[in-house]
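Enquirer: Based on what follows, work out the 3D shape:
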Amino acid sequence: MLNRVILIGRLTRDPELRYTPSGVATTEFTLAVDRPFTSQGGEREADFIPIVTWRQLAETCANYLRKGRLTAVEGRVQVRNYENSEGKRVYVTEIVADNVRFLERPENGGQQLERQDPDYSIGVSDDDLPF
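Expert: Below is the predicted model of the structure:
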């Protein structure tokens, strides 16, 4: 069996960093992914897909990702459920990411950085990495 997803899209908001009671870091953010077709009115449509990251990846995403950044996510689909305060069963479908790539450099003082670096495709240089 196989459960693997690769998405490329833009963040709709900054990642939210939280910690579990046992101290494990987690972030949540939403990725807007364009559909490969337009609507009858000629407008592009997108899917808004919830992404979850854990541990070191969560902290890296919280530190380096921002709303609007083009990002690639690789992971698996997870469906979980819980009972809400009204006693109704709620189902949540999300992507649990195990690999996130920054496809654009962050803006520097309001101006986009030059795209001459051969490592540009991953979006960060060795100096930007926290490890």
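Enquirer: make it CA atoms for all contacts and neighbour counts henceforth
Expert: Fine.
Enquirer: Secondary structure element holding the closest residue to Pro15 other than its chain neighbours?
Expert: Nearest residue to Pro15 in three dimensions, chain neighbours excluded: Phe29, at 4.8 Å (CA to CA, 6 or more residues apart in numbering). Using DSSP states H and E, Phe29 falls within strand 25-38.
Enquirer: What helices and strands are in contact with the next helix-or-strand element following that strand?
Expert: Downstream of strand 25-38, the first helix or strand assigned by DSSP H and E is strand 44-54. For strand 44-54, the elements it packs on are strand 25-38, strand 89-102, judged by 3 or more CA pairs under 8 Å, 6 or more residues apart in numbering; DSSP states H and E.
Enquirer: Count the residues that sit near Arg66.
Expert: 18 (other CA atoms under 10 Å).
Enquirer: residues touching it, list them.
Expert: Contact analysis of Arg66 by CA atoms under 8 Å, 6 or more residues apart in numbering lists 11, 13-15.
Enquirer: before we move on, the earlier item: also compute the angle for the strand holding Phe29 relative to strand 89-102, please.
Expert: 90 degrees (axes from the mean of the first three to the mean of the last three CA atoms, to 10 degrees).
Enquirer: mind checking how far strand 25-38 is from the chain centre?
Expert: Here strand 25-38 shows a centroid-to-chain-centroid distance of 6 Å under the convention CA atoms, centre = their mean, to the nearest Å.
Enquirer: Also this sequence, please, to line up against the first:
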Amino acid sequence: MLNNCVFVGRLSSEVELKYTPNGHPVAVFNLALTRAIPDKNGEKKADFIRCVAWGKVAENMANQLSKGDTIGIQTRVQTRNYENQQGQKVYVTEFIVEGFPTFIKVKKWESGNGNSAQKQKKSEAQNFPTADPFFGYGQGQPIDINDDDLPF
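Expert: So this is what the prediction gives:
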């Protein structure tokens, strides 16, 4: 069996660090993931998932990250249940952080520096080519690829 999810998204909340009665650190945060395919109106929607980290990873995340930062994490899905005050069974699905391989601090542009921020953003975009090999091709446009270039 395999229970492994890798996400790259933005923190949509601050990382909330707490400690269990036994002193174990636990962090809870929400991650916003933008869907790759836009809806029928052309808008890209986002999903918000609840994530939980334990131990040193929880402390590092709480100390180093803030709302809006882009992070990459490795998780596993966990579903737990409890009975609420009305006696109903409630199910909670969470993504438990098992690896915290990377995080990317995104510079927040200051207002009032629009011109210099736009120039810096443009120069950064020119220095870093996109990882998408099909970047620039329009939807439905044919792509000219030689059969000898295909790995299969």
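Enquirer: Quick check, the residue nearest to Pro15 of the first structure in contact with Leu17.
Expert: No: counting by CA atoms under 8 Å, Leu17 is not a contact partner of Phe29 of the first structure; they are 9.4 Å apart.
Enquirer: For Val5 of the first structure, find the nearest of the helices and strands packed on strand 44-54 of the first structure.
Expert: Nearest of those to Val5 of the first structure, taken as CA to CA: strand 89-102 at 7.8 Å.
Enquirer: For the closest one, name the packing helices and strands.
Expert: strand 44-54, helix 55-64, strand 70-83.
Enquirer: Which of the ones you listed sits closest to Met1 of the first structure?
Expert: strand 70-83 (12.1 Å).
Enquirer: what does that closest one rub up against?
Expert: Residues contacting strand 70-83 of the first structure (CA under 8 Å, 6+ apart): 3-11, 89-104.
Enquirer: Equivalent analysis for stretch 4-20 of the first structure, please.
Expert: 25-34, 58-59, 61-62, 65-77, 95.
Enquirer: can you do 7 Å?
Expert: Stretch 4-20 of the first structure has contacts (CA atoms under 7 Å, 6 or more residues apart in numbering) with 25-33, 61-62, 65-77.
Enquirer: got it, and stretch 43-51 of the first structure?
Expert: 28-35, 37-39, 94-97.
Enquirer: From those, list the buried ones, please.
Expert: 28-34, 94-97 (16 or more other CA atoms under 10 Å).
Enquirer: hang on, the earlier thing: how many degrees apart are the strand holding Phe29 of the first structure and strand 44-54 in direction?
Expert: Using the same axes, to 10 degrees: strand 25-38 of the first structure against strand 44-54 is 160 degrees.
Enquirer: which residues touch strand 25-38 of the first structure?
Expert: When contacts are defined by CA under 7 Å, 6+ apart, strand 25-38 of the first structure is touched by residues 8-19, 44-55, 58-59, 62.
Enquirer: Make CSV from the helices and strands packed on strand 44-54 of the first structure and add distance to Gly109 of the first structure to it.
Expert: Converted to CSV, those look like this (distance: least, CA to CA, whole Å):
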stretch, distance to Gly109 of the first structure
strand 25-38, 24
strand 89-102, 19
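Enquirer: between those strands, which one is nearest to Arg115 of the first structure?
Expert: Between Arg115 of the first structure and those, the shortest gap by CA to CA is with strand 89-102, which sits at 13.8 Å.
Enquirer: Show me what counts as buried in the closest one.
Expert: Those would be 94-97, 100-102, for strand 89-102 of the first structure by 16+ other CA under 10 Å.
Enquirer: now that strand, how far from the centre of its chain.
Expert: Put simply, strand 89-102 of the first structure sits 8 Å off its chain's centre (CA atoms, centre = their mean).
Enquirer: any idea how far Leu31 of the second structure is from Leu2 of the second structure?
Expert: Remark: distance between Leu31 of the second structure and Leu2 of the second structure (CA to CA, to the nearest Å) = 22 Å.
Enquirer: give me the number of residues near Val106 of the second structure?
Expert: Neighbours of Val106 of the second structure using other CA under 10 Å come to 11.
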